[in-house]
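Trainee: whatever this is, show me its structure:
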Amino acid sequence: MEPVHVDRAIRVLVVDDEQLVRSGLRMILQSAGDIEVVADCTGAQAVEKILGHRPDVVMLDIRMPDVDGLTVLRRLQAAKGTPLPVVTMLTTFDTDEYLATALREGAAGFLLKDTDPEQLVRAVRVLAAGGSALDPSVTRTVIGGYVEGTDDAQEAKKAAGSLTVREQEVLALLGQGLSNAAIAGRMHLAHGTVKDHVSAILSKLGGLNRVQAAVLAERAGLTRTSDEGYRDRA
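Mentor: Have a look, this model is predicted:
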C-alpha cells in the first residue's frame, strides 16, 4: 500500500458487539499516532454514534446479535443529506456469505479481525485516503458471491466499454489490486493523472467504489483474480 499523508488524525469509529474486540482495536489503532478512535459501540448504537461523531472510517462488524452490520450499512445509506464515512466490514470468517452483499451495499473494505496490527493500521490509512482494503483471504468469497449476484459478463463488458481505452487500461490494473501509485509506475504516468482517471472511471461506472470497480473489471474479462487478492499494494 502506498504511504498516506494526512494533515490531521484519522477519525475512526469501531462497531462490534464484543467489548474485548472493541478495546483491542482501539489500542492497536491509537498506537499508530495518526489515528484517533472517536468512539466504539454495539450495532444498536452504531447509526446514532456515526452520525453524531462523523468519523472518517467506520470499522463495522458484519455479524452482531442486536443489529448486524448489513442493517447498519443500509440505515446509513438511507440517511439522506448526510456525507457517509468510509466503511470497512470486520469478520472472523473468510467464507462469510454476507460479504458480497456488503459490497453491493457500498462497503469499501473487508478485514478479518485477526489481521496483523500493522496491516490493520495501513488499511485504515488507505481507506481514509479514498482507497479500498480487502484482506486477500476473503477475496475469493467476495468476488464469487458478487459475480453470482450480478448480471452476466455482457453487462460488465458493456459498462467497461463506456470508458476510454486509457481508462480501461487503468481499470484493468485497478482490478489487479494496484494502488494509484503502483498504477502510475506501471503506466509511466503522474500520480495525479492516475487519480483523475480513477475518479472518472468510478463516476462513469455509476459511482462504484474501488472494490466494486475491481470486481467489474474481473467480470468484464479485463483482468483475472490474483492469488494475492484485491488490495492496495505499494
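Trainee: please count neighbours and contacts with C-alpha atoms only from this point.
Mentor: Fine.
Trainee: buried residues, the longest helix along the chain. List them.
Mentor: Longest helix in the chain, counting residues (DSSP state H): helix 191-204. Using 16 or more other C-alpha atoms under 10 Å as the test for burial, helix 191-204 gives 194-195, 197-198, 201-202.
Trainee: I'd like those as JSON lines, with distance to Met27 appended.
Mentor: JSON lines is the format used below for those (distance: C-alpha to C-alpha, whole Å):
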{"residue": "Val194", "distance to Met27": "35"}
{"residue": "Lys195", "distance to Met27": "32"}
{"residue": "His197", "distance to Met27": "37"}
{"residue": "Val198", "distance to Met27": "34"}
{"residue": "Ile201", "distance to Met27": "37"}
{"residue": "Leu202", "distance to Met27": "34"}
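Trainee: quick one more, to check against the first:
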Amino acid sequence: MDYFCVVSRDDIAERWSQALQKELKRVDPESLAGGPSMLGICLAHWDCLQQAGRERLLKQAHDTKLLLLVLTDHPKTDQGREVIRRGAKGYGNTFVTASLLMEMVKVVKAGDIWAGPEVLQSVLRQLLEQVDPPTETLVERFGLSEREAEVLAEVMAGVSNKVAARRLDITERTVKAHMSAILNKTGARDRVELILLAQRAEQNAV
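Mentor: Below you'll find the predicted structure:
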C-alpha cells in the first residue's frame, strides 16, 4: 500500500515519516487540482490546503478507496464531523504523538474510522437521527446472522465496541469480528457508510 502526504512544511512531512517509519510520497498542495488520483493512505495537513484542494481530496476519498487522514493544527468537532461525513477516515491533530499516529493508520487500514470520541459520536448521532428503523432491512437484505444483527443494533445505537461487548456479554474482539463480517456482507467500508447504507435501505423499503 502506498503512503502519501499532502503538506507544504518539511518539518511536518519529516515528523509523519519518522512516526510511521515509512517513506511518504509527498504531494504538493498546489498540484492537487490537476494531479493524478492517489490510491493508498494519504495524510493531509488541512491547514496548508486551499478550499479547492480540500474539496478534491474529500471527493477522492468519497469516490475511491483512498484512505484520507485529515490532520489539523487546531482540531474542531464541527470540522471533524464534516470531513468524516464526507469520506475522510481519520481526523486528528497535526502534531499527534508517533504512537497515536501509528494507531490511527492501523485503525483506518483495518476499515474503521479514527477520530476523537466527540467527533465520532457527533457524526453517528447526526446520521442516526435520520435512520428509523435502522436494522431490519439490512438484516434481511444481506442475510446477517442473529448475532450479527445484535451487533448491528448496537452500532446503530451509536455505542462503542467496548460498550457493545458489555451489553451483549461477549468480548470486544468478538464484536470486532462480527463488525468485519457485517462490513464484508454489506460492502460498507466503515460504520458511517454502514449507517448511510441503512438509511438508503429504509427509504427504499418504504
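Trainee: so after superposing, what's the score?
Mentor: With the length set by TM-score structural alignment, normalised by the length of structure 2, the two chains reach a TM-score of 0.67; 185 aligned residues with a C-alpha RMSD of 3.8 Å.
Trainee: how distant is the very next helix or strand once past the longest helix of structure 1 from the center of its chain?
Mentor: As assigned by DSSP states H and E, the chain's next helix or strand after helix 191-204 of structure 1 is helix 210-219. Counting by C-alpha atoms, centre = their mean, to the nearest Å, helix 210-219 of structure 1 is centred 12 Å from the centre of its parent chain.
Trainee: contacting residues for Leu168 of structure 2?
Mentor: Neighbouring residues of Leu168 of structure 2 by C-alpha atoms under 8 Å, 6 or more residues apart in numbering: 150-151.
Trainee: go again with 7 Å.
Mentor: For Leu168 of structure 2, the contact set (C-alpha atoms under 7 Å, 6 or more residues apart in numbering) is empty.
Trainee: which parts of structure 2 are helices?
Mentor: Assigned by DSSP H, the helices in structure 2 fall at 10-20, 51-63, 77-85, 98-109, 117-128, 136-142, 146-156, 161-168, 172-186, 191-205.
Trainee: of those helices, which is nearest Leu32 of structure 2?
Mentor: helix 51-63 (5.8 Å; C-alpha to C-alpha).
Trainee: now do the closest one against helix 77-85, angle only.
Mentor: If you take axes from the mean of the first three to the mean of the last three C-alpha atoms, to 10 degrees, helix 51-63 of structure 2 sits at 50 degrees to helix 77-85.
Trainee: that older thread, now do the longest helix of structure 1: which elements does it pack against?
Mentor: helix 180-187 (3 or more C-alpha pairs under 7 Å, 6 or more residues apart in numbering; DSSP states H and E).
Trainee: the helix it packs on: which residues count as buried?
Mentor: Residues of helix 180-187 of structure 1 classed as buried: 180-184 (neighbour count, 16+ other C-alpha under 10 Å).
Trainee: now the most centrally placed residue in structure 2: closest residue in space that isn't a chain neighbour?
Mentor: For structure 2, the residue sitting closest to the mean C-alpha position, by C-alpha atoms, centre = their mean, is Lys89 at 2.6 Å. Leaving aside its chain neighbours, Lys89 of structure 2 sits nearest to Ile113 (5.0 Å; criterion: C-alpha to C-alpha, 6 or more residues apart in numbering).
Trainee: now the counterpart of the one you found in structure 1: how far from Val124 of structure 1?
Mentor: The alignment partner of Ile113 of structure 2 in structure 1, by TM-score structural alignment, is Ser132. Noted for Ser132 of structure 1: a distance of 9 Å to Val124 of structure 1, by C-alpha to C-alpha, to the nearest Å.
Trainee: now swap in Arg186 of structure 1 and tell me
Mentor: Remark: distance between Arg186 of structure 1 and Val124 of structure 1 (C-alpha to C-alpha) = 25 Å.
Trainee: now swap in Val12 of structure 1 and tell me
Mentor: Distance of Val12 of structure 1 to Val124 of structure 1, given as C-alpha to C-alpha: 8 Å.
Trainee: again with Arg22 of structure 1
Mentor: Look at Arg22 of structure 1 and Val124 of structure 1: by C-alpha to C-alpha, they are 15 Å apart.
Trainee: more neighbours: those two, which one.
Mentor: Per other C-alpha atoms under 10 Å, whichever of Arg22 of structure 1 and Val124 has more neighbours is Val124, with 27 against 19.
Trainee: how many residues are close by the closest residue to the more buried one other than its chain neighbours?
Mentor: Closest residue to Val124 of structure 1 apart from its sequence neighbours, by C-alpha to C-alpha, 6+ apart: Val57 at 7.2 Å. If you count neighbours by other C-alpha under 10 Å, Val57 of structure 1 ends up with 24.
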